[in-house]
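A.B. asks: Okay, structure incoming, though there's no sequence with it:
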């Protein structure tokens, strides 16, 4: 790096400084909402509502977390969301790999037509009502399958993984494997997947976030409260805690309003915590997987 720095002109240094400042600004803009939610969840709700919270907590308050964690439905939601995420991501990865691998092979006849069909579904779909009718007619509503089967393959993720296989797996490996007598299944399991850890980690993150934050589909297909996901349960808790006596006759209305403010930010942190914990472990694969698997040409 020192040798390269000697060849940097003044304009190069100014440009690099501008890039660093711009990235720092973007980082602050992206990270501050999360930081604000964290400090607001531990702050006095009165100070939060008055706009006195900026960079550090004011008036430490644990009541929001206590109220949320004491609710048994929170743990039910965590268990359900964890189960849906594990089952859903497993299905997503298996189906995406099984679709992307053959579509990445140049010796597959009609692969371009198949990709066009898959790409068509990315821009055009039957809509919400036909999808609901299909799920209902198959008796999948009020079950985990209603949340994982309709979204078994994400077209964008399929394209990214297919591009990764095309650009990162040398054709010489396929030829050598065929000469050794390996079948396509053996090549996929023993050659392709061991070399595809970056893209698998990226897909794992994408699908995990999608299932963990599952809200709309869960709201449509799950009417049984015992099966509802964490976002749905947190929404219900926030709505219940925010309910006020519209006539103004409730003497505890102000207290409940302050409690609702604490519960709101505590719920945001508790819902985001699993993904925040998981991300650092796969971050080292993330950039490589996204860049190599990006759509090119």
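C.D. replies: Happy to help now that I have it. Here the structure is a predicted model, which is why all the values come from computation and not from measurement.
A.B. asks: Please count neighbours and contacts with C-alpha atoms only from this point.
C.D. replies: Fine.
A.B. asks: which helix in this structure runs the most residues?
C.D. replies: helix 253-292 (DSSP state H).
A.B. asks: Can you name every helix or strand that it contacts?
C.D. replies: For helix 253-292, the elements it packs on are helix 10-41, helix 45-49, helix 63-69, helix 155-168, helix 197-212, helix 230-242, judged by 3 or more Cα pairs under 8 Å, 6 or more residues apart in numbering; DSSP states H and E.
A.B. asks: Run the chain-centre distance for the first one.
C.D. replies: To tie it back to what came earlier, the one meant is helix 10-41. How far helix 10-41 lies from its chain's middle: 22 Å, per Cα atoms, centre = their mean, to the nearest Å.
A.B. asks: Just give the nearest non-adjacent residue to the most centrally placed residue in the chain, would you?
C.D. replies: Centrality entry for the chain: nearest residue to the mean C-alpha point is residue 209, 1.9 Å, by Cα atoms, centre = their mean. Leaving out its chain neighbours, the residue that sits closest to residue 209 by Cα to Cα, 6 or more residues apart in numbering is residue 275, at 6.9 Å.
A.B. asks: Second structure follows, compare the two:
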């Protein structure tokens, strides 16, 4: 019997594979370099970082930046506030998004097309910053955490993705069988639909959680009390401080001791800037591996099918 030979790739296939490999390598470099640079800069001598001598791997290793960060009470306060805003905000987001998406996925829901159209209108037409601020102010939410959470309690895009997931994953026959057994719509949603929806719940929790964790613009607009600032606002203040410190020594006539003090302040601020970036992104990076399996499954089902 003649041996079965494998199918050989054509010349075009080999060129395609090589081209893909080159593209992926370049994409990896573009994505990985800033991450490696920030990690290296956070533990390198700021003089070497500012002069450009450190461009990839750390040089003149020092942990002074992290020591300053961990000794700064405002950063810990920002951390606490961000965790509260993220946890509470994500829970509210899920409580609003998932029931709305499930209701819109039900074929027997009267008026679902009308409500879906009304939701989608908000994706193209918005009131703007000033009307939104006036609404938040009239509701008495200025300088409270609710100003950062309730205005964005639901994302229409996330509702559409979740609706598609429910529509393509939860069989109509399962709903009908549960109703025949006397199961109410609420019990059906809580006892049957939610346990079967772990992938989309993980995806929505990650989407909303990352959004809350990285948000700073709402705090800049609605919060007046520095004790309520999230971590990203504290990071922004450190960045501004670093820029002001660096600009303060330009064109100024100062003696050597003052110039040295200003330069040292700018270097410490630069170290803290990179250290805070690492400290602020670590929790999200640490959580993602545990949600990756659900994340990939939920995105594929919720976005491609249906």
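C.D. replies: Yep, it's here. Note that the structure is a prediction, hence the values are computed from the model and not measured.
A.B. asks: Can you give me the TM-score here?
C.D. replies: Scored against TM-score structural alignment, normalised by the length of structure 1, the superposed chains reach a TM-score of 0.93; 293 aligned residues with a Cα RMSD of 1.7 Å.
A.B. asks: re earlier: the longest helix of structure 1 vs structure 2, average distance?
C.D. replies: Superposed on structure 2, helix 253-292 of structure 1 shows a mean distance of 1.1 Å to its aligned residues (mean Cα distance after the TM-score superposition for structure 1).
A.B. asks: ok so, going back, so can I have CSV of the helices and strands packed on helix 253-292 of structure 1 showing distance to residue 95 of structure 1?
C.D. replies: What follows is those, written out as CSV (distance: least, Cα to Cα, whole Å):
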stretch, distance to residue 95 of structure 1
helix 10-41, 33
helix 45-49, 46
helix 63-69, 36
helix 155-168, 9
helix 197-212, 12
helix 230-242, 25
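A.B. asks: Surely residue 226 of structure 1 is in contact with residue 75?
C.D. replies: No: at 10.8 Å, residue 226 of structure 1 and residue 75 do not qualify as touching, with contact defined as Cα atoms under 8 Å.
A.B. asks: which residues of structure 2 does stretch 183-202 of structure 1 align to?
C.D. replies: Across structure 2, the stretch matching stretch 183-202 of structure 1 (TM-score structural alignment) is residues 184-203.
A.B. asks: which residues are in contact with the matching stretch?
C.D. replies: Outside stretch 184-203 of structure 2, the residues that touch it by Cα atoms under 8 Å, 6 or more residues apart in numbering are 94, 162, 165-166, 170, 175, 178-179, 291, 293-295, 297-299, 302.
A.B. asks: Over to stretch 109-120 of structure 2?
C.D. replies: Residues outside stretch 109-120 of structure 2 that contact it (Cα under 8 Å, 6+ apart): 103, 104, 156.
A.B. asks: Quickly find the element holding the first one.
C.D. replies: Residue 103 of structure 2 belongs to helix 73-105 when elements are defined using DSSP states H and E.
A.B. asks: Measure how that helix sits relative to helix 198-214, angle-wise.
C.D. replies: Going by axes from the mean of the first three to the mean of the last three Cα atoms, to 10 degrees, helix 73-105 of structure 2 is angled at 140 degrees with respect to helix 198-214.
A.B. asks: Tell me the counterpart of residue 272 of structure 1 in structure 2.
C.D. replies: In structure 2, residue 272 of structure 1 lines up with residue 281, judged by TM-score structural alignment.
A.B. asks: number of nearby residues for that match?
C.D. replies: Using other Cα atoms under 10 Å, residue 281 of structure 2 has 13 other residues around it.
A.B. asks: check contacts around it.
C.D. replies: Contacts of residue 281 of structure 2 (Cα under 8 Å, 6+ apart): none.
A.B. asks: gap between it and residue 235 of structure 2?
C.D. replies: 11 Å (Cα to Cα, to the nearest Å).
A.B. asks: same thing with residue 8 of structure 2?
C.D. replies: In this view, residue 8 of structure 2 and residue 235 of structure 2 are 55 Å apart by Cα to Cα.
A.B. asks: which of those two has more neighbours?
C.D. replies: residue 235 (21 against 8).
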